[in-house]
Each structure stands twice: as structure tokens, then as C-alpha cells.
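# I'll drop the sequence and a predicted model, then ask my questions.
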Amino acid sequence: MSDTVALLQAALQALTPEHLEIQDDSAAHAGHAGARSGGGHYDVLIVSSRFAGLNSVARHRLVYATLGDLMKTRVHALAIRALTPEEL
């Protein structure tokens, strides 16, 4: 597990996920401008009751806010699937 994946997992615990998967797709983007500057490409599946009543934009905003500075320093691209337990 990469350091960034561990940091993402730790930060996303604030959303009390019932399920969390993070895939590091950075190797597939080697040479890309964001990858050259140190930012990785990640795919996140997070299942949390915290998403209940929120539309997809609000869910994504909540994830971005939870990740805070990681979005500026460690992450160049983030694909998010944010679901409630009932949607899984």
C-alpha cells in the first residue's frame, strides 16, 4: 500500500465508512502532468450513512472537504463512487 493510499484511508475514516476501497491508478498515468508533479490518480468506493439525503455533487464535495490538503498535495485525479449502505 502506498503512503498516499494510507493517508486517504485515514482521512476518509472521518466519514465512518461501512466499506472503503481505494485503488491507485497512478502507474497508468505515468508521464502525465499531474503525475510528474507528484499527484496520483485514485479511484475510491466509499459507503457511508453520512451520504444519506445528499445528491452526488454534495457527496463529492463532502469527500473533497474531508481529504482537505491531500487534494492539493498528493492527489491529481480522484474518481469517487459515494454510496449509502442501502445503495450498495
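Done, it's in. Residues are numbered from 1 along each chain as shown.
# all contacts plus neighbour counts: C-alpha atoms, from now on.
Fine.
# just so I have it, where are all the helices in this protein?
Applying DSSP state H to the chain gives helices spanning 3-12, 33-36, 56-67, 70-73.
# Select, out of those helices, the one closest to residue 80.
Of all those, the one in closest proximity to residue 80, counting by CA to CA, is helix 56-67 (6.9 Å).
# Tell me the buried residues in that closest one?
For helix 56-67, burial by neighbour count (16 or more other CA atoms under 10 Å) applies to 59, 60, 62, 63, 64, 66, 67.
# Next up, a structure to set beside the first:
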Amino acid sequence: MSTSASDAQGAGDEGPVARSIRTKLFSALQPSELAIVNDSWQHRHHAAMRVQGGGSGETHFSIQVVSEQFRGKTTMQRHRLIYSMLSEELSQGLHALSLKTKTPEEVQSQTASSRV
């Protein structure tokens, strides 16, 4: 699901972990685009998830975020920033994040080069 800044509340069908992720990222990064996909179902068979009884159903997420806050930061710095913001969730069962982080200019540049 993709969310624009005008739709900061996200979908009502999100679980508590996804809602917490959305709230924290919107608050800190003020993104122009944010997409959060729960990929947990793809990992429910992993040993660590079986030990947790299949987990909460909110253990693995793919996140795409476009924010001015990433300007001047390397990919590693951007990812560390997000992991830091979500440290509470990570300590309470969030297992893995797949992150795509871009500035609006990087998105525009990518879009322009794909048209050529």
C-alpha cells in the first residue's frame, strides 16, 4: 500500500506493529511517499517464527519511503536512522525490514532515466 502525505493514517486493516511503524516514520521523516507491506506470511515456516507460534503475524515488513530527510545521507545512514526509530518494535518481535529509501530527487531522476 502506498500512502501520500495527505493520507497519513494509512489503512484501517493494519495491525498494531504496522500502525506503529507508519506513525513513527510519518512523524520523524515527513515522507512524500510511504509504502508498508507485511511480508510475515512468507516467513511463518522459519524456525524462529515457529518457536513463537508463528509470530504475531507482524514480523517481516518491506518499507519504501521517500523523504527530504534522507538528503545528504548514505543508504547505510538512512537504514540506521529507520532501525533506530523502530528499536522498540525490533525488541518486541519485529524480526526483519526490507528498506528502500530515496529522496524525491532520486525518484525523479530514476523516473526520468526509465523514460529514455
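Received it, and whenever you're ready, just let me know what you need. Predicted, not measured: the structure shown is a model, and the values here were computed from it.
# For residue 75 of the second structure, which non-adjacent residue is closest in space?
Using CA to CA, 6 or more residues apart in numbering and skipping residues adjacent in sequence, the residue nearest residue 75 of the second structure is residue 101, 7.1 Å away.
# Looking for the alignment partner of the one you found in the first structure.
Taking TM-score structural alignment, the alignment pairs residue 101 of the second structure with residue 82 from the first structure.
# correct me, but its match touches residue 46?
Yes. Under the criterion of CA atoms under 8 Å, residue 82 of the first structure makes contact with residue 46 at 5.0 Å.
# Report the contact partners of the residue positioned nearest the centre of the second structure.
Most central in the second structure under CA atoms, centre = their mean is residue 63, positioned 2.8 Å from the mean C-alpha point. By CA atoms under 8 Å, 6 or more residues apart in numbering, residue 63 of the second structure lies in contact with 34, 35, 36, 37, 97, 98, 99, 100.
# burial of the fifth one, as a residue count?
Spelled out, it's residue 97 of the second structure. Residue 97 of the second structure has 18 neighbours, counted by other CA atoms under 10 Å.
# I figured it hits residue 60, correct?
Yes. Contact criterion CA under 8 Å: residue 97 of the second structure and residue 60 qualify, at 5.9 Å.
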